[in-house]
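Enquirer: Build me a structure from this.
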Amino acid sequence: MNNLEQNFSFLRIMLLVVSLAAVGQITNTIYVPAMTMIANSFAILATHVQSIMAIYLLTYGLSQFIYGPFSDYFGRKPIIIVGLIIFVIGSITTTLATTFQLLFIGSCIQGCGIGCGGVMARTVMRDLYHGPQLHRAASHVSVALIVAPLIAPLLGGILASFWGWRACFAFLILFSICVLIAEYSLFPETNKFAYSTKLSGQRFYNNYLTIFKNYQFLGYMTCLVVTFSGVCIFEAVGGILFSRVLGFSPFITSLWFTLPLPAYMLGSSISGFLAKRWPLKQTLLLGIALLFIGAISLLLTGLLQWINIYAIIIPITLYMFAAGIVFPAATSGALEPFPQLAGTAGALLGGVQNLGAGFAIFISAMFRQTSQLPLGIILSILSFTVLIVFIVIFNDDSAYQTNYRV
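Expert: Alright, predicted model coming up:
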């Protein structure tokens, strides 16, 4: 295969993986500008609408523990098709929901289906690449994982303004069907180890245990989970801060939501650029330090009661820039040791990541969002946790394996 063919193949697979990942990520935030509309429609508190996002993330995470090992055995493509069909069913349920309970159930089904996308976003690149190439590929995919949920509120704001909150979920039906057709028609099987081992529950358990005992994997996974939780909490409460506290319309709220997007993309690009120039450990430390600065800045503006859009958006933009550096570095570092168990490792990584984020959102929903102070407190605690984990786990160089500077 010549370079042109290789580039075309990479671009095709990248677009298919990004599209699949985007379905799950768009679902998470497309209705954020319409949260007040949903609350009014079902006569509930706006903070209770966060439970939709929380249950979606929980089922999205839990389902990955099943999709990952099955994709190691059956291959990636069959799992993608089954997951997308389940997601379409869930999207139809949410669109037609007549009670908040049905909307909750529909979100649960959506998470159970598109969990396949969470696995493949991490796994397919590991099927094809390793070392610095894996880091750079992960930086491209990580853009989709964050860009999609930040762009989604802009789309959701437009849809909700013209056609109401149900239009957000109706869009998901159409989008997921288009992705299903594309994956069925164009996605090549990337798992060269499919059907190479016997399928059994004991093997699933042993594979998970092997990965979970890996010191390097645990360190990178913890950094990912805590950082991703902070991003998801902002996605959950940002709409309330912008609309309820600052009084912006759904459309203006969605515009402010997308403002940190270029910063994340820049951070992810820098992470990929540094892949062949810095040790992975050094890149990760840079991202963590910037996470901490962004979180503390938001905390200070809250303590000083500077309740305005700039006091919120500037620290959040720095936090997103830092997350853009951390995500691809930590993802590639976690998956690097497991070429034959990429699906299982990706499932564990994505599953725990989303379970942690779902739990964090449940906790944040307990606080009244009257200013950015609660968000600043939570992000500061999370950032401090990441810093401590980095110091404790990566302080021992013998535990650190992935140092692929060339």
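Enquirer: Only C-alpha atoms from now on, for both contacts and neighbour counts.
Expert: Fine.
Enquirer: residue closest to the middle of this protein?
Expert: Residue closest to the average C-alpha location in the chain (C-alpha atoms, centre = their mean): residue 145, at 4.9 Å.
Enquirer: and that one, how far is that from residue 199?
Expert: Separation of residue 145 from residue 199 (C-alpha to C-alpha, to the nearest Å) stands at 30 Å.
Enquirer: Enumerate every residue touching the residue nearest to the centre of the chain.
Expert: Residue 145 makes contact with 18, 21, 22, 25, according to C-alpha atoms under 8 Å, 6 or more residues apart in numbering.
Enquirer: mind listing what's buried in the longest helix seen in the chain?
Expert: Ranked by residue count under DSSP state H, the longest helix found in the chain is helix 131-163. By neighbour count with 16 or more other C-alpha atoms under 10 Å, helix 131-163 contains the buried residues 131-161.
Enquirer: Report the buried residues of stretch 163-183.
Expert: Across stretch 163-183, burial judged by 16+ other C-alpha under 10 Å covers 165-173, 175-176, 179-180, 183.
Enquirer: I'd like to know which of those residues are part of helices.
Expert: Short answer: the buried residues of stretch 163-183 in helices (DSSP H) are 166-173, 175-176, 179-180, 183.
Enquirer: Look at residue 197 and give its secondary structure.
Expert: coil (DSSP: H, G, I helix; E, B strand; the rest coil).
Enquirer: one more, for comparison:
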Amino acid sequence: MRLDSLNGSGPVHQSSRKALPLKSSSSNPQTPEMVQVESALPLAPVFASVFLLALLAALGQFASNVYTPSLPFVAASLGVDIDAVQLTLVTYMLAFGVGQLIYGPLADRFGRRPVLFGGLVLFLVGTLCCALSSSLPALLWSRALQALGVASTNVVARAAARDSFSGSELLRATAMIAIVFTLVPGMAPFVGGVIQALAGWRANFWLTLLLGLLISLYMLVKLPETGHTRLNRIDARAVIRGYLDILSVRRAIFCSLTGGLVFATASIFYAASPALYMEHLEIGPVEYGLYPPLSIAGFIAGSLLTRRLADEVTEDWILVRGLAIMFPALVLMLFFPLVDVVHKHLFNVCIVIHSVGLGMFTPTASALVLSHFPVSKTLMTMQTNREV
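Expert: This is a model prediction of the structure:
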């Protein structure tokens, strides 16, 4: 097991730290020559380091969701329609997706820590600008900068775990990251609703700024450089060729596109839900923040069901059943407003059912995509899948 990058238990020899290979996202026969580097930082205990990686991976999710209860109040404060303010969610997701494609090659070239630190600086600056924004265009640009910076945390955290662990230790590390990554989007709106009720919408960005600053300081102290080999240069053609190779596999693209579409249905609902719940149903921001955790519970239930069925049925069977669960819930959410039946609990039940199907479909589709490519392209494949 490659535990010496993050594990502080037991003696660690300098030579063993040099021997850690980086499974570069750009590795292929044309990959430029790689050089070995060393980390000068002390090593942190495994649990503390993995928890830090989990916090880093989930920071972008927190920043994306914490201010959703404030959307109507942002619209009123800036003097625009809530439909226009919802563009801040779209802008964030687009910039976040683009950033994930960029940071993988950069982390291979310059190392995990420098790229992560640079991304966190961009995130902190963008979050500060969000808190100080006095117009919608300023807020849109600030959200784009915020997302572009925090995209580094998701990519580098998972790469650092893969650099430092193997076997069962890697499984436990990625499981903790996945748990935190899944729970944060459900809890962030509740936190944001409470902050909105107490201090207003700008306070959510100040809270995000404080959280990002604390995580950044913790990262600087506790997280060593885990990528012990570096690319001498970034071969842009090799990177593009690697992404094109991934896009050429039809089944992988089908899973990615279908997964992107079904995930988009949930994203659209969450983007529209502040207006639906708080304006049309006249629900307060604190109560609104209680509902997203229900969908997270549904997603976890679907994922656990998938894990139970994994050895008994095929992946295609799970994909079809996941879609079969999601589709009726989507139809009902579209049908109820047409017949003037709009109630918060009806939508809550529908989104929970949809989330169960999503929890079955998403991990299965991701596993199918990854199964078509060698380990050397795992990080690149994950970035492409998330971008879709």
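Enquirer: Most remote residue from the middle of structure 2, which is it?
Expert: Ranking residues of structure 2 by C-alpha distance from their mean position (C-alpha atoms, centre = their mean) puts residue 339 at the top, at 36.3 Å.
Enquirer: For that one, give its distance to residue 333 of structure 2.
Expert: For residue 339 of structure 2 relative to residue 333 of structure 2 (C-alpha to C-alpha), the value is 11 Å.
Enquirer: and what of residue 271 of structure 2?
Expert: Distance, residue 271 of structure 2 to residue 333 of structure 2, by C-alpha to C-alpha: 15 Å.
Enquirer: now swap in residue 267 of structure 2 and tell me
Expert: Distance, residue 267 of structure 2 to residue 333 of structure 2, by C-alpha to C-alpha: 14 Å.
Enquirer: Equivalent analysis for residue 321 of structure 2, please.
Expert: According to C-alpha to C-alpha, residue 321 of structure 2 and residue 333 of structure 2 sit 19 Å apart.
Enquirer: between those two, who's got more neighbours?
Expert: More crowded of residue 321 of structure 2 and residue 333, by other C-alpha atoms under 10 Å: residue 333, with 19 against 13.
Enquirer: residue contacts, that one?
Expert: Residue 333 of structure 2 sits next to 347, 350 when contact means C-alpha under 8 Å, 6+ apart.
Enquirer: Which parts of structure 1 are strands?
Expert: In order along the chain, structure 1 carries no strands (DSSP state E).
Enquirer: just the helices in the stretch 1-150 of structure 2 please.
Expert: In the stretch 1-150 of structure 2, the helices defined using DSSP state H, counting those that start in this stretch lie at 14-18, 46-65, 71-78, 82-85, 87-110, 112-132, 136-164.
Enquirer: Touching, residue 197 of structure 2 and residue 289? I think so.
Expert: No. Residue 197 of structure 2 is not in contact with residue 289 according to C-alpha atoms under 8 Å; the separation is 11.0 Å.
Enquirer: Helices of the stretch 201-350 of structure 1, residue ranges please.
Expert: 201-212, 215-240, 250-258, 261-274, 280-303, 309-335, 342-364.
Enquirer: How about the last one, which residues are buried there?
Expert: Neighbour-count burial for helix 342-364 of structure 1, counted by 16+ other C-alpha under 10 Å, picks out 342-362, 364.
Enquirer: Report all helices and strands that it contacts.
Expert: Where contact means 3 or more C-alpha pairs under 8 Å, 6 or more residues apart in numbering; DSSP states H and E, helix 342-364 of structure 1 is packed against helix 50-74, helix 100-128, helix 201-212, helix 215-240, helix 309-335, helix 373-394.
Enquirer: gap between it and the chain center?
Expert: Chain-centre distance of helix 342-364 of structure 1: 9 Å, with C-alpha atoms, centre = their mean, to the nearest Å.
Enquirer: Need the counterpart of residue 46 of structure 1 in structure 2.
Expert: In structure 2, residue 46 of structure 1 lines up with residue 82, judged by TM-score structural alignment.
Enquirer: wait, doesn't that match sit right on residue 278?
Expert: No. In this structure residue 82 of structure 2 lies outside contact range of residue 278 using C-alpha under 8 Å: 11.2 Å.
Enquirer: Pull up the overlap in contacts between those two.
Expert: Contacts common to residue 82 of structure 2 and residue 278, judged by C-alpha under 8 Å, 6+ apart, are residue 72.
Enquirer: can I get the helices and strands packed on helix 342-364 of structure 1 in JSON lines with mean neighbour count and distance to residue 292 of structure 1?
Expert: JSON lines is the format used below for these (neighbours: other C-alpha atoms under 10 Å; distance: least, C-alpha to C-alpha, whole Å):
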{"stretch": "helix 50-74", "mean neighbour count": "25", "distance to residue 292 of structure 1": "24"}
{"stretch": "helix 100-128", "mean neighbour count": "26", "distance to residue 292 of structure 1": "26"}
{"stretch": "helix 201-212", "mean neighbour count": "14", "distance to residue 292 of structure 1": "27"}
{"stretch": "helix 215-240", "mean neighbour count": "23", "distance to residue 292 of structure 1": "10"}
{"stretch": "helix 309-335", "mean neighbour count": "25", "distance to residue 292 of structure 1": "8"}
{"stretch": "helix 373-394", "mean neighbour count": "19", "distance to residue 292 of structure 1": "5"}
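Enquirer: Quick check: which of these is nearest to residue 262 of structure 1?
Expert: helix 309-335 (8.2 Å; C-alpha to C-alpha).
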